[in-house]
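Asker: Sequence isn't available, so here's the structure alone:
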């Protein structure tokens, strides 16, 4: 089968471990073709010789999609369970354990999600909507994020900022400690720094930054509350949403236990990490439901 833009492929040299879609095909000076690949489920960009690629049939794609869906549903179930327990706890303390005739209302944290992949962004926005997190989504190339982030913060004034897209570490470009050996880590770091110039307080603006194999330590030093990837592994495309949802639905009077956030993600502590951070949910009373009739 011919390999063209949009074809779902795997790499024979990596035992077809990850599915990719072909986003670009380049022809070298020697006439050999190289494909630029974007992970189907992982936030990973890669390149591979044309002859190393194998087209994945629909049955295999559907089989892997089913497994991914089951993993996502399990994470979503745990997230909703955590949210319900947190909400009940907040209502108990807000009412001082007394019974009131009026219910509380809740204002979850607003999210600005800046993503370097438009398809991943749409997947994330659909999940935010399913969970009930208020979000503004902006597609932006990774190398343009540092210049745009301050204006976007001024426009949307979020409680939580997500800076993500694609990344990858290349051994031939330098040591694992060298940020220049990463595809987009330096752009994510600059974006975080610019965001912190706008909002320095770590609890006033909570930041998640990074993608697959990103330079975790630099992102945290730059001012991110949560980032990827401590062990330089691939992270799932939707992992930022689970972290953000936990932050959005945690009351601002509570600190978030980092492990409690990571345990519901698909990448867990090898792919994600962070620092102790306050939640951003606010509750109030009374909740009045007006009769539209």
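Answerer: Sure, I can see it. Fair warning: this is a prediction, and the values are worked out from it, not measured in the lab.
Asker: rest of the way, CA atoms for contacts and neighbours
Answerer: OK.
Asker: Pull the residues that contact stretch 177-197.
Answerer: For stretch 177-197, the external contacting residues (CA atoms under 8 Å, 6 or more residues apart in numbering) are 142-147, 149-150, 153, 163-164, 166-175, 207, 209-210, 214-215, 218-219, 222-224.
Asker: how about 7 Å then?
Answerer: 142-143, 145-146, 149-150, 163, 166-171, 173-175, 209-210, 214-215, 218-219, 222-224 (CA atoms under 7 Å, 6 or more residues apart in numbering).
Asker: Filter those down to the buried ones, PyMOL style.
Answerer: Buried residues among those (16 or more other CA atoms under 10 Å), as a PyMOL selection:
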select buried, resi 142+143+145+146+149+150+163+166+167+168+169+209+210+214+215+218+219+222+223+224
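Asker: can you tell me which of the contacts of stretch 177-197 are in helices?
Answerer: 145, 146, 149, 150, 218, 219, 222 (DSSP state H).
Asker: Could you identify the most distant pair in the residues you listed?
Answerer: Spanning the widest gap among the ones in helices among the contacts of stretch 177-197 are 150 and 218, at 19.7 Å by CA to CA.
Asker: Mind naming the longest helix for this structure?
Answerer: helix 58-94.
Asker: and the most centrally placed residue in the chain, what element?
Answerer: By CA atoms, centre = their mean, the chain has its centre lying nearest to residue 240, at 2.3 Å. Residue 240 belongs to helix 239-248 when assigned by DSSP states H and E.
Asker: got the contact list for the residue nearest to the centre of the chain?
Answerer: Taking CA under 7 Å, 6+ apart as the definition, residue 240 has no contacts.
Asker: got another, please set it beside the one above:
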């Protein structure tokens, strides 16, 4: 079967362990983007197999189970946070007051339009305010300053696709990574805009990104400590946790990583406070504008 742009394929040399979308074809070299993982790869045409609808559905169901498990963990965690907030805010008062939540606003830059749409759906499902922008990774640094000024986010997510190639250098050589340098430049621009690590919370990186460079540049959270692939939705769960955690609380690092699909081999970070603030009084007519606690 002839491989064409947009096909869903697997790599025979990797036993079709991951599914990819065909991005471009040049001579017999095919550029691929992960269907579920934020990975960019090249492969020869004869190494690719076009996946059948049945094979794609089987893989989709397996991934869906992982996504649902991560979503359940997040919802359970959110309920526990709300109970604790209710206890702390109501303690010592005879009357029970109704508080509203001002959750941290996310600016999400994504190198993949399909992933951006999926991420935006999850943000909305979790009640997290988001402004999403699709940009090629190389274009992100030139556009970021104006976007920060316009959106004034509490949380910045800079992600897309990345990959590490042994053929281009060792693990500490940034030239061996497709897009880490662009993500790192974005982090430096953002830190020049807001230096306080607890006033602008940053997640940066994609599959196999150089974690240490992104953290040193000023990211609060990044990928990928073990240079493994990360799931398309992992940045969403980290940003959402930060958005829904009180500015007076430090996020538990283990709690925030365990809610992701990939876990600590692919994601890590530093001690960081949340960005949500409670307010009074809550009025029902404000329901469309603010989220009640």
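Answerer: Yes, it's here. What you see is a predicted model, and the numbers here were worked out from it, not measured in a lab.
Asker: what stretch of structure 2 does the helix holding residue 240 of structure 1 fall on?
Answerer: Aligning helix 239-248 of structure 1 against structure 2 (TM-score structural alignment) gives residues 234-243.
Asker: mean per-residue distance, the matching stretch to structure 1?
Answerer: Superposed on structure 1, stretch 234-243 of structure 2 shows a mean distance to its aligned partners of 0.6 Å (mean CA distance after the TM-score superposition for structure 1).
Asker: count of residues packed around the counterpart of residue 46 of structure 1 in structure 2?
Answerer: Aligned counterpart of residue 46 of structure 1 in structure 2: residue 41 (TM-score structural alignment). A count of nearby residues for residue 41 of structure 2, using other CA atoms under 10 Å, gives 18.
Asker: For residue 41 of structure 2, which non-adjacent residue is spatially closest?
Answerer: Distance criterion CA to CA, 6 or more residues apart in numbering; nearest residue to residue 41 of structure 2, sequence neighbours excluded, is residue 32 at 5.1 Å.
Asker: And residue 113 of structure 2, by the same measure?
Answerer: Per CA to CA, 6+ apart, closest to residue 113 of structure 2 is residue 134, 5.6 Å.
Asker: who touches the alignment partner in structure 1 of the one you found in this structure?
Answerer: Under the alignment by TM-score structural alignment, residue 134 of structure 2 pairs with residue 139 in structure 1. When contacts are counted by CA under 7 Å, 6+ apart, residue 139 of structure 1 touches 114, 115, 116, 117, 118.
Asker: State the distance from residue 139 of structure 1 to residue 125 of structure 1.
Answerer: As judged by CA to CA, to the nearest Å, residue 139 of structure 1 and residue 125 of structure 1 stand 11 Å apart.
Asker: same check, this time on residue 168 of structure 1
Answerer: From residue 168 of structure 1 to residue 125 of structure 1 the distance is 24 Å (CA to CA).
Asker: now do residue 179 of structure 1
Answerer: For residue 179 of structure 1, the distance to residue 125 of structure 1 - CA to CA - is 29 Å.
Asker: For the aligned partner of residue 57 of structure 1 in structure 2, which residues are in contact?
Answerer: Following TM-score structural alignment, the counterpart assigned to residue 57 of structure 1 within structure 2 is residue 52. If you count contacts by CA under 7 Å, 6+ apart, residue 52 of structure 2 has none.
Asker: same thing with residue 148 of structure 2?
Answerer: Counted by CA under 7 Å, 6+ apart, residue 148 of structure 2 has zero contacts.
Asker: residue at max distance from the center of structure 2?
Answerer: residue 94 (41.7 Å).
Asker: pretty sure it belongs to a strand, no?
Answerer: No: counting by DSSP: H, G, I helix; E, B strand; the rest coil, one finds residue 94 of structure 2 to be coil, located in no strand.
Asker: Residue 221 of structure 2 against residue 202, yeah?
Answerer: Yes: using CA atoms under 7 Å, residue 221 of structure 2 is in contact with residue 202, at 6.3 Å.
Asker: And those two? Which one has more around it.
Answerer: residue 202 (30 against 26).
Asker: Please pull up the equivalent of the more buried one in structure 1.
Answerer: Counting by TM-score structural alignment, the partner of residue 202 of structure 2 is residue 207.
Asker: Wait, that match touches residue 164, no?
Answerer: No: using CA under 7 Å, residue 207 of structure 1 makes no contact with residue 164, being 10.6 Å away.
Asker: Pull out the buried positions in the helix or strand containing residue 23 of structure 1.
Answerer: Here residue 23 of structure 1 sits within strand 20-27, counting by DSSP H and E. For strand 20-27 of structure 1, a neighbour-count test (16+ other CA under 10 Å) marks 20, 21, 22, 25 as buried.
Asker: just checking, next helix/strand downstream of that strand?
Answerer: Counting by DSSP H and E, what follows strand 20-27 of structure 1 is strand 33-39.
Asker: Run the chain-centre distance for the helix or strand following that following strand.
Answerer: Proceeding N to C from strand 33-39 of structure 1, the next assigned helix or strand is strand 45-49, under DSSP H and E. Put simply, strand 45-49 of structure 1 sits 22 Å off its chain's centre (CA atoms, centre = their mean, to the nearest Å).
Asker: Quick check: buried residues in strand 45-49 of structure 1?
Answerer: Result for strand 45-49 of structure 1 [16+ other CA under 10 Å]: buried residues 45, 46, 48.
Asker: how about the first one, what does it touch?
Answerer: When contacts are counted by CA under 7 Å, 6+ apart, residue 45 of structure 1 is found next to 37, 38, 39, 166, 167, 168.
Asker: switch to 6 Å and redo it
Answerer: 37, 38, 166 (CA atoms under 6 Å, 6 or more residues apart in numbering).
Asker: counterpart of the last one in structure 2?
Answerer: Translated: residue 166 of structure 1. With TM-score structural alignment as the criterion, residue 166 of structure 1 pairs with residue 161.
Asker: Tell me how far that match lies from residue 197 of structure 2.
Answerer: Distance from residue 161 of structure 2 to residue 197 of structure 2, by CA to CA: 25 Å.
Asker: next one: residue 21 of structure 2
Answerer: 36 Å.
Asker: Show the contacting residues for the residue lying closest to residue 41 of structure 1 once chain neighbours are set aside.
Answerer: The shortest distance from residue 41 of structure 1 to any non-neighbouring residue, by CA to CA, 6+ apart, is to residue 237 (5.4 Å). Residues in contact with residue 237 of structure 1 (CA under 6 Å, 6+ apart) are 41, 42, 43.
Asker: Keep only those that stay in contact in structure 2.
Answerer: Shared with structure 2 under both residues aligned by TM-score structural alignment, their matches' CA atoms under 6 Å, the contacts from the contacts of residue 237 of structure 1 are 41, 42, 43.
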